[in-house]
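Enquirer: could you look at this predicted model? Sequence included:
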Amino acid sequence: MSYELIALLMFSSMMLLLLTGKRVFGAIGFVAAAASMLLWGDGGSEMAFSAAMKLMKWYPLLTLPMFVFMGYMLSESRIADDLYRMFHVWMGPLHGGLAIGTILLMVVIAAMNGLSVAGMAIGATIAMPELLRRGYDKIMVTGVIQAGSTLGILIPPSVVLVLYGMIARQPVGQLWLAGVFPGLMMAAMFIVYIVIRCRLQPQLGPPLPLEERQQISWGEKLRLLRAGLVPLIIFLTMTGLFLLGYTSLVESSAVGALAATLAALFQGRLTAKVMEETLRKTLGISCMFMWIILAALCFGAVFDGLGAVKAIEGLFVQQMGLGPWEILILMQLSFILMGMFLDDTAMLVIVAPLYVPLVGALGFDLIWYGVLYTITCQMAYMTPPFGYNLFLMRAMAPPEVTLRDIYVSVTPFVIIMAIALAVVMIFPQIALWLPQWHYGR
C-alpha cells in the first residue's frame, strides 16, 4: 500500500470517528496510535511517549491554565457583571449604544478568558435579556452576541493560538501579539456596522429613555466606572509588565491569575463556591486541551513519517500547478467548509500536520498564518448549517429567538469577517508589526 493511500485512510478514519460524536482527542489519538503500531510495530509505541515528553517540556503551556483561571475567576465572582452594567449606563444614550457596549464587553471578556464559549455564555445570560427588554431587534442582538463572542479566540490570551503554537512550533507570545490589532480592528468594524445600521434604522437599537437616564446620578455612573474598570486594570497590568520586559509570558499569566483572585477577595466575592467552580472549570478546560495537543502531536508525527506533507505539496504545486496565494485561499475555504461540522480545535488538529509545513514551504510567515487561521475559524463558527456558535446560541437563547433568526443574524457579521480576513491577507503587517517591534527591540 502506498504512503499516500495510508495517509488518506488515516484521514478518512479520523473523520469517520469524529462524525460518530466521539471526543476529539480520543478519535485522533486512536487513529494515530493504531497507524503507528501497524506501520512500525513495537517501535511505533515510542511516538506517543515522545509526543507526551515534548508536551510536558513545553514551558509556555503553563500560560493556559493561568489565563483560563483568571477568566473564570472574574466570571464566577460576577466582576464581569459590573463591566456590562458600566457599558450599559455609559453607552445607553446612543442609538445602538447597548449593542456597542456588548461588543466592548466581549472584547474585554476575550482579553480575560481566551475562549469564545465564555463570551457567548456571558453575552447570552447577561446582555441578551437586557437588550431584548429594551426593545432591541432580536436578529440584531443575536448577531452581535455571536460575532462578539468569536473575538475570544483571536484577542490574547487566545487558547486557540496556544494550541496552534504548540502544533506549528511557533512562539505563543508572538502569536498573541499578532492577534491584538486584527482582533481590535474586527471589533471596530462590528461597531461601525452597528452605528451605521442603527442610524439608518433607529428602531433596531433604541436609546435608553430620557427619564431613566435622568434617574442615574453622576455618583452612580462614577461608581460603576470604578467597578467596571477592575478587569481592564488587571489586563493592562498583566500585558504592560510583559510588553515592558519586566515579566515573561508565563509570569504575566501568573500575575493575571493572582490579580483576579485578589480583586474578588477585596470585593468580598471570593467564596468557597466561587473558588471551587473556578478550579473545577479551569481543570476541565486545561485537561481537555492537554489531551488534544498530545493527540495532535502523535498524529502529526505519523503523518511526517509517511511523507504526507510532501505528497500534498506535490499535488498542489506540481500536478495542479497552483500558485502560493491560490493554495492559501483554498486552505482558508477548506477551514470554512470544515467549520460547518467541527469546532476549531478539531479543525486545527486535522489539517495542521498537512497545512502548516506547506505554508512554510510556500514562503509565508507562520505567525501571520496563525492569525489567518483564527479569523477563518471565527467565520466558520457562524457559517450555517452547523456552525458551532449557531447551536450554542440556540441552546442559550430565549424561545422567541428561532433557528431562522439565528441564521439570518450572522450574515452581515460573516461578511465583515471576510473583509477583515482579506485586509489582513493583503496587509500582513497589521498582524506582524507588533510582535516584530516587541521582539526586535
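Expert: Everything's here; your move. Numbering: from 1, shown residues only.
Enquirer: okay, CA-based contacts and neighbour counts for the rest of this
Expert: OK.
Enquirer: now do the same contact list for the closest residue to Y388 other than its chain neighbours.
Expert: Excluding the flanking residues, the one nearest Y388 by Cα to Cα, 6 or more residues apart in numbering is Y381, at 4.9 Å. Y381 is in contact with T150, G339, M340, D343, D344, G387, Y388, N389, L390, counting by Cα atoms under 8 Å, 6 or more residues apart in numbering.
Enquirer: out of those residues, which is most surrounded?
Expert: When neighbours are taken as other Cα atoms under 10 Å, the top entry among these is T150 (29 neighbours).
Enquirer: any buried residues in stretch 334-354, and which?
Expert: Buried positions in stretch 334-354, judged by neighbour count with 16 or more other Cα atoms under 10 Å: 335-354.
Enquirer: before we move on, what about stretch 352-367?
Expert: Buried residues in stretch 352-367 (16+ other Cα under 10 Å): A352, P353, L354, Y355, V356, P357, L358, V359, L366, I367.
Enquirer: re the thing from before, tell me which of the buried residues of stretch 334-354 fall in helices.
Expert: Here DSSP state H is the test, and the buried residues of stretch 334-354 give 335-339, 344-354 as lying in helices.
Enquirer: tell me what the helix or strand containing T102 is packed against?
Expert: In this assignment (DSSP states H and E), T102 forms part of helix 97-113. In terms of contacts (3 or more Cα pairs under 8 Å, 6 or more residues apart in numbering; DSSP states H and E), helix 97-113 is packed against helix 63-76, helix 79-91, helix 116-122, helix 138-149, helix 172-200, helix 218-243.
Enquirer: next one for the comparison:
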Amino acid sequence: MKLRKELWFGFSIMAMVLVAIAWLLLGVETVTHGHQGLLMLSLVVVAIMLGFPTAFTLMGMGMIFTWLAYDGNTTRTLDLMVQAAYKSMANDVLIAVPLFVFMGYLVERANLIEKLFKSMHLAMARVPGSLAVATLVTCTIFATATGIVGAVVTLMGLLALPAMLRAGYSTPMAAGAITAGGCLGILLPPSVLLILYGATAGVSVVQLYAGAFFPGLMLAGLYIGYVILMAKLKPKWAPPLSAAERVVELPPLTRALPAETHQYAPSGLLNALKGQRNAGVPTGYVLRQLGLVVLPGLLFVLLAVTSYRAVTTVEAEAVYDIQPIGFDSGPAERPEGGLAEPPSQGGLQEPPSAEGGLQEPPGALSEPPGAEAAPPEAAPQASAPSAAEPAAAAATSRPAPTWWWVGFAVLAISIVLFYALLSFARFEIFKMLLGSFFPLVVLILAVLGSIVFGLTTPTEAAALGALGGFLLAAAYKRLNMGMVKESVYLTAKTSAMVCWLFVGSAIFSAAFALLGGQELIEKWVLSMNLTKFEFMVLSQIVIFLLGWPLEWTEIIVIFMPIFIPLLDHFGVDPLFFGLLVALNLQTAFLSPPVAMSAFYLKGVAPPHVTLNQIFLGMIPFMGIQILAIVLLYIWPEIGLWLPQLLYAR
C-alpha cells in the first residue's frame, strides 16, 4: 500500500525520535533517573503522534515513570499525583477558560460573521485583493471576539472561500488567507494559549493580554500587506471586483428622498428636511439618518474629552492629619510639657555634653533644653509644609503624552475623511458596519479594556464577555434554548479537554522534575555556553520545529516547563518570551502534517480544493510569521510598551 506524503513525514519524525532514544540508552554507561526522564519525554511525543489522547498520555507516562523513580512505592506515587492534580485544580486563572470559550461560542452562533464579512467586503471593494483583505480583517475581529480557531476557519471557509473562488481568486491565495486569519485567535486576546502560558510560567495574564495586542495587530497587518502586494504584482491571483459586485443598493425610503448612490449624504439629508419632493418619506426617518451621520463626530468628541482628562489629571495623594512622633508643629500646637525635638540646625544631633560623648542626663528623665520655647530658627521649618501646599495643589495636571496626540491626530484625520467622502453608498455601508462591526468592537473593548486597565480580573472580564455574548445573541434574535444548550455542551467539552490537559501536564512535570530530567537538560544547555541571542534563536527554532508534529496545547504544557527555568540564567523576561512563543505557535496550525486549520478548511471546502493546495497557500504566511518574530525580537517595545505604560514593569 502506498502511503501519502503526510504519513511518510510523520513516520519519519517518529523514526528520528526512536533513533534518538536508542542512541541515548546505548550511548551512556549508566542509565540514571535523568535519562529515564528524557526517555519519558520522547515516548510521550511518539505516543501523541500515534494518536493517543494527549492528557491521558501525559498522566499515564507520568505515573509509570514516577513509580519507577520511587522503586515501586505505589503510595508515594499516588501522593505525588494527587498533589500535582490538586495544585492544577486550585489555579484560579483557569476559571477564565470556560467563560471565554462560552463567550466565543455564543458570539459565533449569533450569526454576526456573515454580516461582518459582507460589510467589510463592500467597505474595501476598491482595495487590491479586497475579498482576501476583508477575509483577514473579519478573521482578526472575530478571532478577538471568540478566540476559537476551528470556528473561525470553518465559518470563513463557508462564507469567504466560495466568494473568492467565484471572483477568480487563486485557490492557494484564498485558502492561505482564511487559514492564516483564523489562526490569529490563538495570539490575540482573549487567547486561551496566553492563559495556559501564564498559568505555566507564573506570568500575569493581564500583562500577557496587554503585550499580545500590538504583536497580533502587527501580524494581521503584515498578512494584509502581503495580500495587497501580491494582488498588485499578480492580478490573476486576486482580481479586482467588477462594478456589479461593488454596487450598494439604497433602501426604498432613501431612494424616495430622492437620493443617488454617489450623492453627498449629509447635504442630501439636510435638503430632505425642507424639501417637498419627499412627501412620502417620514420626517422621523430623515432625522434618524441624520443622527447616524453625526454619531461618529459625537463619539470622537466624547472620547477625546474623556481620554484627555484621564491622561492629564494627576491624582492627588491622600493626606492624613496625623502628627508624626518627633515632628514639631509649632509652640502654639504643642501641649504643655509634651515631647519636643531638641534644637537643631538641620539634622539630628546629639544633645550637648561636657565630655563630648553621649551621656544619660543626671537624675530623673527630663526634657532636653529647648522644649519650653522653640528657637527662632525652628519657625521657618514649621511653616515650610504650609508654603509647599499651594505648589502641591497646583500640580494636579500634566501635559498629554505624545502617543495621545499622535493617536487622536490619526483618528481626527479618519473622521474628516469619513465626512468628506460620505456618499449615500458609503453611508449604507457604514450602517451595515454599525450593525455588525461595532457591536463586536464594543464587546471586545468592554472585555479587554476592563482587563488591561485593571478594572476587573480576567475571570470577571470573561463573565462580562459571556453576558455580552448573551445580549448580542438576543439582539440579533438568535437566542433560544437549543443554541444555549449547544454552546454549553461545546464549552464543557473544550473546557474539559483544556483542564484535563493541564492536570496531565502537572503530573508529567512533577514526574519529570522528580527524575531530574530538567536538571539534565539545564546542564546540557548551560554547557554549550550560549549567549542570550543564541539561546533565543535555539529555543524559537525548537518551538518552530515542534509545531510541525504537535499542537500548541501540547507544546505549552510539555515543553514550556523545560524552557522557563532557563530564562533567569540568560536574563530573558518571561513576558517577552511568552509573546515570542505565542507568535511562533501560529505555525502549529499552519504547518503540516498536524496543520489543524487546513483540515478544518478542507472539511467545508468544495471537492476540487485539495489539501496540497491549502498547504501551498499556507507557506507564504508561515514566512510572514517568521518575519513577525524577527521584528518583535529586534524591537521588543512592540510587545512591551503597553504593559510598561499601564503597569510600570
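Expert: Okay, I see it. Everything quoted here is computed from the prediction, not taken from an experiment.
Enquirer: next, the TM-score between them, please.
Expert: Here the superposed chains carry a TM-score of 0.95, computed using TM-score structural alignment, normalised by the length of the first structure; 440 aligned residues with a Cα RMSD of 1.8 Å.
Enquirer: pick the one among the buried residues of stretch 352-367 of the first structure closest to A397 of the first structure.
Expert: A352 (33.5 Å; Cα to Cα).
Enquirer: ok, A259 of the first structure - contacts?
Expert: Neighbouring residues of A259 of the first structure by Cα under 8 Å, 6+ apart: I234.
Enquirer: one more time with 6 Å
Expert: For A259 of the first structure, the contact set (Cα atoms under 6 Å, 6 or more residues apart in numbering) is empty.
Enquirer: ok, and the closest non-adjacent residue to the counterpart of W58 of the first structure in the second structure?
Expert: Matched by TM-score structural alignment, W58 of the first structure corresponds to N91 in the second structure. Spatial nearest neighbour of N91 of the second structure, chain neighbours left out: A199 (7.6 Å); criterion: Cα to Cα, 6+ apart.
Enquirer: any idea which element that neighbour lies in?
Expert: Counting by DSSP H and E, A199 of the second structure is found in helix 192-201.
Enquirer: go through the second structure and flag its longest helix.
Expert: Longest helix in the second structure by number of residues, with DSSP H as the criterion: helix 481-515.
Enquirer: may I see the buried residues of that helix?
Expert: 483-484, 487-488, 490-491, 495, 498-515.
Enquirer: in the first structure, what range does that helix match?
Expert: Against the first structure, helix 481-515 of the second structure falls on residues 272-306 (TM-score structural alignment).
Enquirer: after superposing, tell me the mean distance of that stretch to the second structure.
Expert: Its matched residues in the second structure lie on average 1.1 Å from stretch 272-306 of the first structure after superposition (mean Cα distance after the TM-score superposition for the first structure).
Enquirer: how distant is that stretch from the center of its chain?
Expert: Mean C-alpha position of stretch 272-306 of the first structure versus that of the full chain (Cα atoms, centre = their mean, to the nearest Å) differs by 15 Å.
Enquirer: quick one: the equivalent of I122 of the first structure over in the second structure from C139 of the second structure, how far?
Expert: The pairwise alignment with the second structure assigns I122 of the first structure to L155, based on TM-score structural alignment. L155 of the second structure sits 10 Å away from C139 of the second structure, going by Cα to Cα, to the nearest Å.
Enquirer: A392 of the second structure too?
Expert: Per Cα to Cα, A392 of the second structure is found 50 Å from C139 of the second structure.
Enquirer: okay, the two: which has more neighbours?
Expert: More neighbours surround C139 than the other of A392 of the second structure and C139, with 30 against 11 (other Cα under 10 Å).
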